[in-house]
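A.B. asks: This is the structure alone, sequence omitted:
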């Protein structure tokens, strides 16, 4: 079984913990201290939110400021369009920002949320049939209906 651990920097660990728990994620206290918080999305997906100083101990590369530079965009699926909108509402109410309008492709609906540090999260819902068939087949079938 593969587990995903995404390391992201923060300038304020307590603010980051409050933000991610407001989105419905949990915190694993066994891997949380004054330098890092283990944010639990589910049994396989975790964010390690690290203070910038601690993050810097894992690399010799410059740590960028996610408010001004994009290094990555993390996509997380939801089970419905309503769930995408609900998590966005929670994120916006907890200090996040929406950098661009929602994108609706017919087979997929997505919205981007920047956490208070500027890390980019994409929340998306894809029609299950489109995931199985591919978007072109799905759209062609639904255009005829």
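C.D. replies: Looks like it came in fine. Given the structure is predicted, the values throughout are model-derived calculations rather than measurements.
A.B. asks: CA atoms for contacts and neighbours, from now on please.
C.D. replies: Will do.
A.B. asks: which non-adjacent residue is nearest residue 73?
C.D. replies: Counting by CA to CA, 6 or more residues apart in numbering, the nearest residue to residue 73 once its immediate chain neighbours are dropped is residue 120, at 4.9 Å.
A.B. asks: Where is the longest helix in the protein?
C.D. replies: Assignment by DSSP state H gives helix 81-93 as the longest helix of the chain.
A.B. asks: The helix or strand just after it - contacts with which helices or strands?
C.D. replies: Using DSSP states H and E, the helix or strand that follows helix 81-93 in sequence is strand 103-104. Using 3 or more CA pairs under 8 Å, 6 or more residues apart in numbering; DSSP states H and E as the contact test, the elements touching strand 103-104 are strand 108-114.
A.B. asks: next up, a second structure to put side by side with the first:
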């Protein structure tokens, strides 16, 4: 079996979070989704598990933090083109996200913009042209 990664996130409003992540380019996998969980796949190997606080609490005894107040992780998603970064950000904002909680970074060979989901998790949307990357 190929290695996969699943990012598990506790969310306040499952429907709103699912709308945000599908707008960002993911697809809900009904096989691993129910009324308390939505599995949103970005590729065959990358998934985001959105869990209600009640469901998330079944996996940990630690309190659920508030991603709107504290940074908890740095999450990045690659995008296929420079224009695609802005398009993905616009779609995510239309689905309830907040644009650019961190300043955009444009290095010519790489563009990085951020979007905050409805629960405060910040995602970096990154495009890179490895052939134009400075050497050394």
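C.D. replies: Looks like it came in fine. Fair warning: this is a prediction, and the values are worked out from it, not measured in the lab.
A.B. asks: corresponding residue for the residue nearest to residue 73 of structure 1 in structure 2?
C.D. replies: Under the alignment (TM-score structural alignment), residue 120 of structure 1 maps onto residue 122 of structure 2.
A.B. asks: okay, which residue is most central for structure 2?
C.D. replies: Of all residues in structure 2, the one closest to the mean position by CA atoms, centre = their mean is residue 123, 4.9 Å from it.
A.B. asks: So it sits against residue 78, correct?
C.D. replies: No. The pair residue 123 of structure 2 / residue 78 is not scored as a contact, 10.2 Å apart, by CA atoms under 8 Å.
A.B. asks: thinking again about what came up before, can you verify the residue nearest to the centre of structure 2 is assigned to a strand?
C.D. replies: Yes. Assigned with DSSP: H, G, I helix; E, B strand; the rest coil, residue 123 of structure 2 falls within a strand.
A.B. asks: Next one: residue 123 of structure 1 from residue 13 of structure 1, what distance?
C.D. replies: 22 Å (CA to CA, to the nearest Å).
A.B. asks: Look at these two and report which has more neighbours.
C.D. replies: residue 123 (22 against 19; other CA atoms under 10 Å).
A.B. asks: Just give the closest residue to that one, not the sequence neighbours.
C.D. replies: residue 76 (5.0 Å).
A.B. asks: which element is that neighbour on?
C.D. replies: strand 73-77.
A.B. asks: What range does that strand cover in structure 2?
C.D. replies: Against structure 2, strand 73-77 of structure 1 falls on residues 74-78 (TM-score structural alignment).
A.B. asks: And for the closest residue to residue 88 of structure 1 other than its chain neighbours, the neighbour number?
C.D. replies: Closest residue to residue 88 of structure 1 apart from its sequence neighbours, by CA to CA, 6+ apart: residue 113 at 6.8 Å. Per other CA under 10 Å, the neighbour tally for residue 113 of structure 1 reads 23.
A.B. asks: quick one: contacts for residue 113 of structure 1?
C.D. replies: 88, 91-92, 96-99, 120-123 (CA atoms under 8 Å, 6 or more residues apart in numbering).
A.B. asks: And it, how far from residue 100 of structure 1?
C.D. replies: Counting by CA to CA, the gap from residue 113 of structure 1 to residue 100 of structure 1 is 9 Å.
A.B. asks: Could you find the counterpart of residue 98 of structure 2 in structure 1?
C.D. replies: Using TM-score structural alignment, residue 98 of structure 2 sits opposite residue 97 in structure 1.
A.B. asks: Figure out how far whatever helix or strand residue 139 of structure 1 lives in is from the centre of its chain.
C.D. replies: Per DSSP H and E, residue 139 of structure 1 falls inside helix 135-144. The chain centre lies 28 Å from the centre of helix 135-144 of structure 1; the measure is CA atoms, centre = their mean, to the nearest Å.
A.B. asks: For that helix, which outside residues touch it?
C.D. replies: 106-107, 129-130.
A.B. asks: buried residues in that helix?
C.D. replies: Neighbour-count burial for helix 135-144 of structure 1, counted by 16 or more other CA atoms under 10 Å, picks out 135, 138-139.
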